[in-house]
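Novice: predicted model follows, preceded by the sequence.
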Amino acid sequence: MEMNKASTIGSLVHGVNIIDVVAQSDNPLKFTEIQELTGISKSNLYKYLNTLTNLDLLYRDSKQGHYSLAYKFLEYGNAAMKNNDITSKLSSNFKEISNLTNMTTSLSVWLNDTPVITGIWNTNYGLNIGAQIGTKLPLLSAAGKIHAAYANREEVYNWIEQEQTKHLKFPVNEFQNELSEIQKTHIAFAKEPLTKHVSSLSLPILDYKNELVAACTIIGFSEEVPKDTSSEIVQQVIEINTEMSRAFGYKG
């Protein structure tokens, strides 16, 4: 990752780099292995490792002298999980998108065996979107396509297969091509998937592994919902959506 050296603290960068090296190893590392992987001089590395160990960020096995992550990261992980309620974490972003587009936005996540709406933000209260919090989404909805495009677990593949059987002569090849395009553009469109005159577009919220966290969907009257990425509003929504992904470590 490139950094502006004038605005960063070099020693902190080196310290985090050491932690990354240890964290990415399948086994505890010896001093010489860390030195080889980081390129830090032995005298400086000793000081870094001693400091990180005293701060309970690294653990040194007194018998073998090997280093691994210490318990402090369990505390950090638990704190991160407590603050990781997706709906509350992203609420302000969804409200911003609703105000920008003057349409309804929804958040959907994978629950058990299907994508489910877990949050809805309305600006047009006269619009019946054909869904509510708790609604299970079909494969051919915009959000359903997002979950299918970023599928990486057996239960998601099973859901896709089951959903396809609900449609007579489902166009498998055409749908696979659409999913490939969604992976390239990071946006899905659906015309009236749940109710007449109401269409949608959806974008993926991704994490640091480029895996799907949730889907952000914009819903409105069919004539008002953009049908491609060329509109200025869609470009602004993409920027907000990317910001949401960055909250989960996305680097794309």
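Specialist: Happy to help now that I have it. Numbering: from 1, shown residues only.

Novice: okay, CA-based contacts and neighbour counts for the rest of this
Specialist: Will do.

Novice: doesn't S108 lie inside a strand?
Specialist: Yes. Secondary structure assignment (DSSP: H, G, I helix; E, B strand; the rest coil) places S108 inside a strand.

Novice: which residues touch it?
Specialist: Each residue near S108 by C-alpha atoms under 8 Å, 6 or more residues apart in numbering is listed here: 115-119, 143, 214-217.

Novice: alright, now check it against this:
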Amino acid sequence: MEVVKSNSMIQSLQIGIGILEIIAEQNRPLKFTEIQELTGISKSNLYKYINTFVQSQILHRDSETGSYLFGSKLIKFGLVAADQENVLGRITPYLEMLSKKSNCSVTYSIWTENGPMVIKLYNSNGGFNIGVQVGTILPPGSSAGKIFLTFKEQPLISEWKEQELEGMPLEQREAFEQELRTIRQSEIAFAAEPIVQSVSSVSFPVFNHQKQLISAVAVVGFNGQIPKTEDEPLSQYIKEISKQISSF
């Protein structure tokens, strides 16, 4: 790893940023030995950097695999950068439209090392409690969870998916796998929410220009308010909004 020496820069900070850049370039969780090989930094020095990043939540260490990936602190930094580009600002009007059209709450979620996290909540009916708030981690069986299970491509998804499938009877497991295949084709997911009884949701993916998943939007309401199939009028409206958002 090459570092440009300059009296006007902090060399150790340069090295730390270089480590993060190398991890980002691989686009997958890395073990310590892989990072050491890619950076060429001595094990003792690299350990200090990695340990500092983990303690600062810039990196997250998976306790089972021992691999490192970006942590929640960098996600927060990313949200600030995204807000500067007004990405979420451009999406918010669509969340408002969905909430008013459906008379339900609408959530916007991104992926974290712990699962999908709600970072935006819009509710045109302020008195309705859907059981989630900004910062809530959504379970795999939620409609937004199913969107991430279907479209998010990274190793952690398989482990997170097993949490949902563990203990399922074979027939039910096969039905769930078939549901995910259907979601991949239709780009819309339905669920009876596991967080609050009598509450259901419908979700759709938000893609970037490379058709990579960046987030999920969910419309959440009482069972009678939420469609159960993609042929229903509200589902068709939601799919049209989805296309408009992902066309940014």
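Specialist: That came through fine. Quantities reported herein were computed from a predicted structural model and do not represent experimental measurements.

Novice: got a TM-score for the two of them?
Specialist: With the length set by TM-score structural alignment, normalised by the length of the second structure, the two chains reach a TM-score of 0.63; 167 aligned residues with a C-alpha RMSD of 1.9 Å.

Novice: just checking, which of the contacts of S108 of the first structure belong to helices?
Specialist: For these, membership in helices holds for A143, with DSSP state H as the criterion.

Novice: neighbour-wise, which one of the contacts of S108 of the first structure leads?
Specialist: With neighbours defined as other C-alpha atoms under 10 Å, the most crowded of the contacts of S108 of the first structure is A143; it has 33 neighbours.

Novice: with adjacent residues omitted, what lies nearest to it?
Specialist: Closest residue to A143 of the first structure apart from its sequence neighbours, by C-alpha to C-alpha, 6 or more residues apart in numbering: S202 at 5.4 Å.

Novice: neighbours around the one you found, how many?
Specialist: The tally of other residues near S202 of the first structure (other C-alpha under 10 Å) stands at 28.

Novice: helix or strand for it, which one?
Specialist: Here S202 of the first structure sits within strand 198-206, counting by DSSP states H and E.

Novice: that strand vs the second structure, average distance?
Specialist: Compared with the second structure after fitting, strand 198-206 of the first structure deviates on average by 0.6 Å (mean C-alpha distance after the TM-score superposition for the first structure).

Novice: which SS class is F128 of the second structure?
Specialist: Once three-state DSSP is applied, F128 of the second structure turns out coil.

Novice: what about it, distance to V106 of the second structure?
Specialist: Between F128 of the second structure and V106 of the second structure the distance, using C-alpha to C-alpha, to the nearest Å, works out to 12 Å.

Novice: of the two, who's got more company?
Specialist: When neighbours are counted by other C-alpha under 10 Å, F128 of the second structure and V106 differ, and V106 comes out ahead with 28 against 12.

Novice: helix or strand: which one has that one?
Specialist: Assigned by DSSP H and E, V106 of the second structure belongs to strand 105-112.

Novice: buried set for that strand?
Specialist: When burial is assessed from 16 or more other C-alpha atoms under 10 Å, strand 105-112 of the second structure yields the following buried residues: 105-111.

Novice: please identify which helix or strand holds S12 of the second structure.
Specialist: helix 11-26.

Novice: mean deviation of the strand holding V106 of the second structure from the first structure?
Specialist: Per aligned residue, strand 105-112 of the second structure averages 0.6 Å (mean C-alpha distance after the TM-score superposition for the first structure).

Novice: how much does that strand deviate in direction from strand 199-207?
Specialist: Orientation check (axes from the mean of the first three to the mean of the last three C-alpha atoms, to 10 degrees): strand 105-112 of the second structure against strand 199-207 gives 50 degrees.

Novice: can you give me the helices for the second structure?
Specialist: Applying DSSP H to the second structure gives helices spanning 11-26, 32-39, 43-55, 72-84, 87-102, 143-151, 155-165, 170-186, 233-246.

Novice: for P155 of the second structure, see how far away the most centrally placed residue in the second structure is.
Specialist: The central residue of the second structure, meaning the one whose C-alpha is nearest the mean C-alpha position (C-alpha atoms, centre = their mean), is W111 at 1.6 Å. Plainly put, W111 of the second structure is 13 Å away from P155 of the second structure if you go by C-alpha to C-alpha.

Novice: check Q36 of the second structure too.
Specialist: Applying C-alpha to C-alpha, the value for Q36 of the second structure to P155 of the second structure is 21 Å.

Novice: then F204 of the second structure?
Specialist: F204 of the second structure is 22 Å from P155 of the second structure, by C-alpha to C-alpha.
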